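>>> sharing a model prediction with you, sequence too.
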Amino acid sequence: MKHVLLCCGILLGIYACTNKKTSSFNDPLVYCKTVKKLNDVVLYNNFPPMIASRNYVYANIAAYECVAAGDSSYQSLAGQIKHLPPLPKPEAGKEINFQLAALLSFIKVGNAVTFPEGVLMDYYQEMFNQAKTAGLSGEVLANTTTFSDSIVSAIMRWSKKDHYAETRSAERFTITSEEGRWVPTPPAYSQGLEPHWCEVRPMVLDSCNQFTVAGPPHFNIKDTTSPYYKQVMEVKTTGENLTAEQKHIADFFDDNPFKLEVKGHVMYSVKKFSPAGHWMNIVGIAAEKAKADFNATVAAYTESSIALFDGFIACWKTKYMTAGIRPETVINKYLDPNWAPYIQTPPFPTYVSGHSVISAASAEVMTHFFGDNFSYTDTSLNEFGIRQRSFKSFREAAMEASWSRLYGGIHYRADLEDGNTMGKQIGDYITKRIVLKKTGEQLASNALPNH
């Protein structure tokens, strides 16, 4: 009898251990870690912010479709995103670990849309090996990888029709001497970044023209009573009188993925997360604080990445349509040749502020998921030596991200206010058009017999 009890105890121990290991794939923190892996690849390989948003959105959608296939309380994005065709269904009667499928799909798509080739495949193999050692049967593992691969293939076929490849060979932005028109800025004097990004297919927006804003104030630097002159002077005066707190805010939301440092004849880059990468980190922080389960965490990342992607497309249309000159150029030419912004001016037109648009869009989506007045501490920049900041809500963080551009000396007030307006409109539209979690009524209808 003692031997029987001992054997039962051992078997229960083995089962508990194995079950604990297997359930690690249900751990939302594993998904957050996986998103961070892609975020690091994006950072170290200098992906510009709008291209970074493309990397995140396809990887997250692939993961989400695995979740939706295995959890009847979530519904596919096919049809909700009008141009996304129906995706492969799991084969009836075959057991699949859908959380593991989501992780593997995210990694494979993330690997496919970034470079260098194979950069995430060591991590893929690590995840695969963990599944084997966790006690997942060979049959379930095979079913899971087969289903994951079918989703990956479908997502990649769909991604190749978004017109991204065609924009790689599109013409550069034309530089002219027209007053008020954007020209390259120091220290790199780079060409206008991604002038054709508005031609990339959006996810939810009908087109890049769907949301418009008032337009920048008329360029008039000679009339000291003009709205434009006053906004230029606000940038100049603010930059010359920054408080320690304003400097911290500017540094915290700088999010320059490729800051060029020039020391004499030596030039080198300093890398940080792009604005898109920063907001991906915030999703993870919020999901962990809210104790969201694995599927809800994937859904939050997915809808947030859609807001980032569509936000950049709409914003870039406005940027290159208005082609507004940056404050640094105006101040140096007309007011003070020695003035410099606190942070580095990025290489594209000023109106509207990209960070304002995508931050406001993301904040609306995250408020939809986690509620308003959701306080959190953003530790995203700790790894770069920039201390954390705390916020009472996502909207407060988005507004601070917006004003950080005035403190940094790289945007006018109109860029920020109108960018924030556009972002809110985009985020609100996405939350109304995309329904990931089914309602109780929808769930009840699923239980009804087919007619």
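On my side now, so go ahead.
>>> drop to CA atoms for contacts and neighbour counts, all remaining ones
Fine.
>>> quick one: residue 351 is in a helix?
No - the assignment for residue 351, made by DSSP: H, G, I helix; E, B strand; the rest coil, is coil rather than a helix.
>>> now the strands for the protein?
259-263, 266-270, 376-378, 389-391 (DSSP state E).
>>> wait, what's in contact with the residue nearest to the spatial centre of the chain?
For the chain, residue 276 is the residue whose C-alpha lies nearest the centre (Cα atoms, centre = their mean; 3.6 Å). Applying Cα atoms under 8 Å, 6 or more residues apart in numbering to residue 276 gives the contacts 49-50, 52-53, 308, 358.
>>> same thing with residue 162?
200-202.
>>> mind redoing it with 10 Å?
Neighbouring residues of residue 162 by Cα atoms under 10 Å, 6 or more residues apart in numbering: 83, 199-203.
>>> could these be laid out in a markdown table, adding neighbour count and distance to residue 250?
Output for these, formatted as a markdown table (neighbours: other Cα atoms under 10 Å; distance: Cα to Cα, whole Å):
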| residue | neighbour count | distance to residue 250 |
| --- | --- | --- |
| 83 | 16 | 38 |
| 199 | 18 | 31 |
| 200 | 20 | 30 |
| 201 | 20 | 32 |
| 202 | 21 | 30 |
| 203 | 20 | 31 |
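>>> quick check: end-to-end length of stretch 111-129?
18 Å (Cα to Cα, to the nearest Å).
>>> chain center to it: distance?
Relative to the centre of its chain, stretch 111-129 is centred 20 Å away, using Cα atoms, centre = their mean, to the nearest Å.
>>> correct me, but residue 171 touches residue 196?
Yes - the pair residue 171 and residue 196 qualifies as a contact (Cα atoms under 10 Å) at a distance of 8.2 Å.
>>> give me the more crowded residue out of those two.
residue 196 (20 against 10; other Cα atoms under 10 Å).
>>> contacting residues around the nearest residue to that one once chain neighbours are set aside?
Counting by Cα to Cα, 6 or more residues apart in numbering, residue 167 is the residue found nearest to residue 196 once chain neighbours are left out, at 6.1 Å. Residues in contact with residue 167 (Cα under 10 Å, 6+ apart) are 194-200.
>>> returning to that earlier point: got the strands of the chain as CSV, with mean neighbour count and distance to residue 137 columns?
Formatted as CSV, the strands of the chain follow (neighbours: other Cα atoms under 10 Å; distance: least, Cα to Cα, whole Å):
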stretch, mean neighbour count, distance to residue 137
strand 259-263, 14, 48
strand 266-270, 10, 45
strand 376-378, 17, 39
strand 389-391, 15, 44
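>>> want to compare, so here's the second one:
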Amino acid sequence: MVLLQACKNSGEYAKVTHDPLLYSKTVKKLNDIVLENNFPPMIAARNYAYANIAAYEVIAAGDKSYPSLAGQIHGLTTIPKPVAPNKVDFPFAALLSFCKVGNAVTFPEGSMDVYVNELKKKAKDAGMPSDIFEGSVSYASLVADSIMSWSKKDNYAKIRSSSKFTVTNEDGRWIPTPPMYAQAVEPHWMEVRTLVLDSCSQFKPVRPPKYDPKNISSTFYNAMMLVKKAVDSLTPEQKHMADFWDDNSFKLNVNGHVMYATKKFSPGGHWMNIVGIIAANKKSDFNTTVSAYAQTSIALFDAFISCWDEKFRSNYIRPETAINKYVDPEWQPYIQTPPFPEYTSGHAVISAAAAEVMTHYFGDNINYTDTSELEFGIPSRSFESVRAAANEAGMSRVFGGIHFKHSCEVGRDMGIKVGELVLQRLKMKDLKKGFLAKN
């Protein structure tokens, strides 16, 4: 009778702590904190990567079919093993480890404490035995501490005090854009340690077209006019596309003398939501869901580093600046131009990288509806595959008026290469067991 009751209790609390939707909810909680505190997109990607890696390492410790990332990603050498594995509920520990790292890489300090207490209460209310509870909390903390110690060596802290971007009047060079005229965001991000890429410039793209705005037969002139004409004749569908993928973490709205900011998820945050949507649609189990989030966030992390390396190499002018100077001084893009150089399109790079990893997990040609933007009053969009969504995300920047078309196309190719390398280098599931066979 005692044995039967123990099995019953285990089954009851496992229904709560092993629920993959609970993990997605936990990632969304961090996403909300990132949004509220206005983290720039590349820093947001760092937050997601380290927190998801911590959770992944916990499930890897409890499931031998998931290899540890130690020795697979740069600088991560060892992860502590549980002393008493039979006293650890690994999914519950994964949730707590994610939250502890999430707390450490965001601010204000303790942002996830209330949510963590809710998770602990859920486990206790569901009948988790005290020894399992304590063992899980202890192991979660052990793994989180290990990941945080490793994360501190990625050069992020050092570049907090690096020099600002120098603005010059050189023709074709990026300068701050209205209405914020903000300093360039994270001009030293390429100095952050990559996770999988050999270097930030491993997938250095072709040079952007020569800046030649007065020559009506030049590649640049035609690219500039394509953006202007697109924005000047937007259809409702194109406006929806631009709004849906805007993902501006801090938009300054100006109405006369009144100024106020509105916030949305960053591009990486948007893709974290998409992972959750598709994992739920596919009814993925807890460990698969964690693994999909982790590998996608790793691809996003390296994709931002790769993209920022090129942005601050080419320091390319934005369409808005060129059009205002040579075509129409009153022209404005449909969405707000973000504060960093144009080439290549960040959204195109990171979306393509994420899509490659997600296609590997969930398959190609998977129809899904992205409901991520409903909370911002933007209707959902449906896609036939994540790759189709990534392509649209990139091209939406042309309709938004903030990128040249070639920047989106080259950016997509860069992102695909990053995603493919992440899949090639990282073994995050024993393929011999059959789940993650490549498409």
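Yes, it's here. These numbers come from a predicted model, not from an experiment.
>>> how close are the two chains, by TM-score?
The TM-score (TM-score structural alignment, normalised by the length of structure 2) is 0.96; 435 aligned residues with a Cα RMSD of 1.8 Å.
>>> who wins for most neighbours among the contacts of residue 276 of structure 1?
So for the contacts of residue 276 of structure 1 (other Cα under 10 Å), the most neighbours sit at residue 358, 37 neighbours.
>>> tell me the counterpart of that residue in structure 2.
The alignment partner of residue 358 of structure 1 in structure 2, by TM-score structural alignment, is residue 350.
>>> so its match makes contact with residue 272?
No - between residue 350 of structure 2 and residue 272 there is no contact under Cα under 10 Å: 11.6 Å.
>>> any common contacting residues for these two?
Common neighbours of residue 350 of structure 2 and residue 272 (Cα under 10 Å, 6+ apart) are 45, 296-297, 300.
>>> okay, now residue 345 of structure 1: neighbour count?
Neighbourhood size, residue 345 of structure 1 [other Cα under 10 Å]: 28.
>>> just tell me the aligned range of stretch 301-312 of structure 1 in structure 2.
Against structure 2, the aligned range for stretch 301-312 of structure 1 is residues 293-304 (TM-score structural alignment).
>>> follow-up on the earlier one: what's the separation between the counterpart of the residue nearest to the centre of structure 1 in structure 2 and residue 246 of structure 2?
Residue pairing (TM-score structural alignment): residue 276 of structure 1 is matched to residue 268 of structure 2. Distance of residue 268 of structure 2 to residue 246 of structure 2, computed by Cα to Cα: 12 Å.
>>> what about residue 67 of structure 1, how many neighbours?
27.
>>> same deal with the one 4 residues further on?
Taking other Cα under 10 Å as the criterion, the count of residues near residue 71 of structure 1 is 13.
>>> check contacts around the aligned residue in structure 2 for it.
The equivalent of residue 71 of structure 1 in structure 2 is residue 63 (alignment by TM-score structural alignment). Counting by Cα under 10 Å, 6+ apart, residue 63 of structure 2 touches 57, 90, 287, 429.
>>> mind checking how far the residue lying closest to the first one once chain neighbours are set aside is from residue 151 of structure 2?
Put plainly, it is residue 57 of structure 2. With sequence-adjacent residues excluded and distances taken as Cα to Cα, 6+ apart, residue 57 of structure 2 is closest to residue 68, at 6.0 Å. For residue 68 of structure 2, the distance to residue 151 of structure 2 (Cα to Cα) stands at 16 Å.
>>> against structure 2, where does stretch 117-126 of structure 1 fall?
Alignment of stretch 117-126 of structure 1 against structure 2: residues 109-118, by TM-score structural alignment.
>>> and if you look at stretch 200-212 of structure 1?
So stretch 200-212 of structure 1 sits over residues 192-204 in structure 2, by TM-score structural alignment.
>>> show me which of the contacts of residue 167 of structure 1 is closest to residue 330 of structure 1.
residue 195 (21.4 Å; Cα to Cα).
>>> right, and residue 270 of structure 1 touches residue 256 too?
Yes - here residue 270 of structure 1 reaches residue 256: they are 8.4 Å apart, a contact under Cα under 10 Å.
>>> now stretch 192-210 of structure 1, how far from the chain's geometric center?
Centre-to-centre, stretch 192-210 of structure 1 and its host chain are 15 Å apart (Cα atoms, centre = their mean).
>>> now stretch 9-29 of structure 2
Centre to centre, stretch against its chain (Cα atoms, centre = their mean), the figure for stretch 9-29 of structure 2 is 22 Å.
>>> before we move on, what about stretch 209-222 of structure 1?
That offset, for stretch 209-222 of structure 1, works out to 26 Å (Cα atoms, centre = their mean).
>>> can you count the residues close to the residue nearest to residue 120 of structure 1 when sequence neighbours are not counted?
Spatially, and ignoring its direct neighbours in sequence, residue 120 of structure 1 is nearest to residue 111 (5.3 Å; Cα to Cα, 6+ apart). As a burial measure, residue 111 of structure 1 scores 21 neighbours (other Cα under 10 Å).
>>> isn't residue 111 of structure 1 right up against residue 156?
No - with contacts counted by Cα under 10 Å, residue 111 of structure 1 stays clear of residue 156, the gap being 11.1 Å.
>>> list residues touching both of those two?
Joint contacts of residue 111 of structure 1 and residue 156 (Cα under 10 Å, 6+ apart) are residue 59.
>>> just checking, what packs against the biggest helix by length in structure 1?
Longest helix of structure 1, by residue count under DSSP state H: helix 294-322. Helices and strands touching helix 294-322 of structure 1, by 3 or more Cα pairs under 10 Å, 6 or more residues apart in numbering; DSSP states H and E, are helix 28-44, helix 49-70, helix 98-112, helix 275-290, helix 354-370, helix 413-433.
>>> try it again with 8 Å
If you count contacts as 3 or more Cα pairs under 8 Å, 6 or more residues apart in numbering; DSSP states H and E, helix 294-322 of structure 1 packs onto helix 28-44, helix 49-70, helix 275-290, helix 354-370, helix 413-433.
>>> closest one to residue 87 of structure 1 among these?
Closest approach to residue 87 of structure 1 among these (Cα to Cα): helix 49-70, 7.9 Å.
>>> mean deviation, that closest one versus structure 2?
Average distance, helix 49-70 of structure 1 versus aligned residues of structure 2 after superposition (mean Cα distance after the TM-score superposition for structure 1): 0.2 Å.
>>> how far out from the middle of the chain is that helix?
Taking mean C-alpha positions (Cα atoms, centre = their mean), helix 49-70 of structure 1 and its chain are 10 Å apart.
>>> and what of stretch 226-241 of structure 2?
26 Å.
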